[in-house]
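[1] Structure, please.
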Amino acid sequence: MKMSLTSFSRTIINIAIVLISTITIAQETNKSLLWKISGNGLEQPSYIFGTIHITCDATLDKTVKTALDNTSLLVLEIDMDHPELQSKMMQEMYMKNGKTIKDFVSKEDYQLLSSFIKTQTGMPLEVLGNIKPFFLSAMLYPKLLQCPIQSFENKLMAVTKEQNENVEGLETIEQQMKLFDDIPYKDQIEELLKSAKDSMAKDKANITEMMNLYENKDLEGLHNLLLKDNSTLTYKYQDQMLNERNKSWISKISSYSKAQPTFFGVGAGHLSGENGVISLLRKQGYLVEAVLP
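    Have a look, this model is predicted:
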């Protein structure tokens, strides 16, 4: 199906907003996606929920709905209800310094990418060549799932709106988008080339496995899935994509939780491991417990 450039850009933005953290998953042995934060002076508990950002079914279970009922603020990675969200994302979509994909690949690889992108999106690469490669990769994810995509973030915001509560963010849009200037464009393009060369066969296998592990709340299995391939962006840049961001969030999570009972929704990959949010909160003296059905 062909799209206009405006429609294409909006679609990229909507997917990228909820995709950025999907590509990082780390380890936690308890099979739970929802965790209660208490102690350390908190008058009421807050909750943190590990999301998967695009899925075929983002139905919220009873434990998540109860936690939402018992909190008065929703905090996501970024404020997805911000009135300037789309305009700010549009400003950050393009490579810096006038760079285009042609500057980083051979003539043969450019022709391969051009054919691949045209087939998958209906848009010529000549028009899209200055967009950050990550955003082009993000555009492919709906085809990997082969279903109308949903997101837990949108479901969480819908409940929050019904309850007349606010949405905040742990990061600004600019902070999150800066990540894809810090990661070399050439490495981002290599990921896109991998998808083109095998017609997304590996991507489809990985996302299918990831979805199954998430549905089983198997965070350890998701961690092992990440470590299968040390050539991926996730593996090579996990400090920038995961660990450093986790550390920067802890003071904000603490501040929000002390002000009012808060529901945090972040990518499941941020929860676990030595530098995960759960471990870092515990090191700050909080009691962080799995919420089980």
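[2] When you work out contacts or count neighbours from here on, use the C-alpha atoms and nothing else.
    OK.
[3] Identify the spatial nearest neighbour of Ile117, chain neighbours not counted.
    By the measure of C-alpha to C-alpha, 6 or more residues apart in numbering, the closest residue to Ile117 outside its immediate chain neighbours is Leu125, 6.4 Å from it.
[4] Can you give me every residue that contacts that neighbour?
    113-114, 117-118 (C-alpha atoms under 8 Å, 6 or more residues apart in numbering).
[5] which one of the residues you listed sits closest to Gln44?
    If you rank the contacts of Leu125 by distance to Gln44 using C-alpha to C-alpha, Ile117 comes first, at 49.8 Å.
[6] Please give the structure of this sequence too, so both can be compared:
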Amino acid sequence: MTMSKTFTGGLLAAAMVAGAAFADPSLWHIEDEDSDIYIFGTVHILRPELEWQTDEMMSAFESADTVYFEAPVNDPAEAANLQQVLMANALNPAGTTLSSLVSAEAWRQIETFAPRIGVSAAQLEPLRPWLATIQLGVGFIIISGYDPQSGVEATLWPLAREAGKTLAYFETVEEQIGFFANLPTEIETALLEETVADFEAAPDQLDTLVAAWAAGDQAMIDDVMNAQMRQDAPEVHDIIIVQRNHRWADQIEDILDGSGTVFIAVGSGHLPGDEGVISLLRQRDITVSGP
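    Here you go, the predicted structure:
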């Protein structure tokens, strides 16, 4: 998914983060007379050497009775269901190939790049564009030195389970996959074309995002994750980001009406900006401490 142009400052920050291998991501706090809610923006895949579990964040996490994630994708009990839902939405209609949907230039880029992640372009031919986007994107991230098992959710989910915390989710696996699988064909195709173009045009974008996240730079996170998508793919941005942000803000308001200590871990791109979760909560006159 396109993530905006790379800025020199962001690249310098990325280099600093890579050298220091230490991060201090933002943490937000909401409280009333019987509730404490902590909100932590995540990055789903990180470099293994990056230390991001700060004392402040871990203290908030350990104090929580309930931990919310986006969806139960890290739950081994959901693995079979996840695979079933993926396969039900994975393939193009009979007679339709991936190469017939994308531009000639995009297919050339796919043919060039696919072998670098251990697959051939021919193996991608049956896949719908949204799934090819994810497979190529995750493959690109992994060969860039990132590890899915080092991501925030992959780390915190088992810690929460082992500590006996209540695990809760804003969405189901079916809903998460549906956000992509239900896109109109022309939009999911454009998403794939933009993604493979980014591999050549801005290979350091993920480093820039992680640097911004590590520094707690919400403006940069919003720019890297949202600004270009808002401009180039407004339909995708509305479905993948904005609509979900509004639903999550509703749910967080409901959580605040209850009691107890809750830790919320959701993708960092959902939190900053005028239509980010934090702003939406503040627009409801909820006091949110943090950046």
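[7] TM-score of the superposed pair?
    Overlay of the two chains. TM-score (TM-score structural alignment, normalised by the length of structure 2): 0.76; 260 aligned residues with a C-alpha RMSD of 3.1 Å.
[8] re earlier: looking at the alignment, what corresponds to the residue nearest to Ile117 of structure 1 in structure 2?
    Correspondence of Leu125 of structure 1 to structure 2, assessed by TM-score structural alignment: Ala121.
[9] That match and Thr112 of structure 2, how far apart?
    8 Å (C-alpha to C-alpha, to the nearest Å).
[10] In this structure Ala64 of structure 2 contacts Thr261, no?
    Yes - Ala64 of structure 2 is in contact with Thr261 according to C-alpha atoms under 8 Å; the separation is 4.7 Å.
[11] show me where the stretch 101-250 of structure 2 has helices.
    104-113, 121-124, 129-143, 152-162, 173-181, 185-201, 205-215, 218-222, 228-232, 234-237, 243-257 (DSSP state H, counting those that start in this stretch).
[12] So which of the ones you listed is nearest Val17 of structure 2?
    Here helix 205-215 is closest among those (C-alpha to C-alpha), at 6.0 Å.
[13] The closest one vs structure 1, mean deviation?
    Mean deviation of helix 205-215 of structure 2 relative to structure 1 after superposition (mean C-alpha distance after the TM-score superposition for structure 1): 1.6 Å.
[14] just checking, what packs against that helix?
    Applying 3 or more C-alpha pairs under 8 Å, 6 or more residues apart in numbering; DSSP states H and E, we find helix 205-215 of structure 2 packed against helix 8-20, helix 218-222.
[15] what's the average distance of the last one to structure 1?
    Spelled out, it's helix 218-222 of structure 2. Mean for helix 218-222 of structure 2 is 1.5 Å (mean C-alpha distance after the TM-score superposition for structure 1).
[16] Please enumerate the strands of the stretch 1-150 of structure 1.
    34-38, 46-51, 73-78 (DSSP state E, counting those that start in this stretch).
[17] so can I have JSON lines of those strands showing mean neighbour count and distance to Gly276 of structure 1?
    Below are the strands of the stretch 1-150 of structure 1 laid out as JSON lines (neighbours: other C-alpha atoms under 10 Å; distance: least, C-alpha to C-alpha, whole Å):
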{"stretch": "strand 34-38", "mean neighbour count": "23", "distance to Gly276 of structure 1": "13"}
{"stretch": "strand 46-51", "mean neighbour count": "25", "distance to Gly276 of structure 1": "11"}
{"stretch": "strand 73-78", "mean neighbour count": "24", "distance to Gly276 of structure 1": "14"}
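[18] would CSV of those with distance to Gln163 of structure 1 be doable?
    Below are the strands of the stretch 1-150 of structure 1 laid out as CSV (distance: least, C-alpha to C-alpha, whole Å):
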stretch, distance to Gln163 of structure 1
strand 34-38, 20
strand 46-51, 17
strand 73-78, 10
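[19] These: which one's closest to Leu226 of structure 1?
    Of those, nearest to Leu226 of structure 1 by C-alpha to C-alpha is strand 46-51, at 16.1 Å.
[20] So for Lys197 of structure 1, which of the strands of the stretch 1-150 of structure 1 sits nearest?
    Per C-alpha to C-alpha, nearest to Lys197 of structure 1 of these: strand 46-51, 29.8 Å.
[21] So which elements touch the closest one?
    By 3+ C-alpha pairs under 8 Å, 6+ apart, strand 46-51 of structure 1 packs against strand 34-38, strand 262-267.
[22] quick check: angle from it to helix 152-162?
    Following axes from the mean of the first three to the mean of the last three C-alpha atoms, to 10 degrees, one obtains 140 degrees for the angle between strand 46-51 of structure 1 and helix 152-162.
[23] sorry, back to before: go through the helices and strands packed on strand 46-51 of structure 1 and name the closest to Lys143 of structure 1.
    strand 262-267 (20.8 Å).
[24] For Val288 of structure 2, give its distance to Arg108 of structure 2.
    Counting by C-alpha to C-alpha, the gap from Val288 of structure 2 to Arg108 of structure 2 is 48 Å.
[25] These two: which is more packed in?
    Shown here are Val288 of structure 2 and Arg108; by other C-alpha atoms under 10 Å, Val288 has more neighbours (17 against 14).
[26] Contacts only, for the more buried one.
    Taking C-alpha under 8 Å, 6+ apart, one finds 28-30, 278, 281-282 in contact with Val288 of structure 2.
[27] One more pass at 10 Å, please.
    With contact taken as C-alpha atoms under 10 Å, 6 or more residues apart in numbering, Val288 of structure 2 is in contact with 28-31, 37-39, 278-279, 281-282.
[28] Relative to Thr8 of structure 2, how far out is it?
    For Val288 of structure 2, the distance to Thr8 of structure 2 - C-alpha to C-alpha - is 31 Å.
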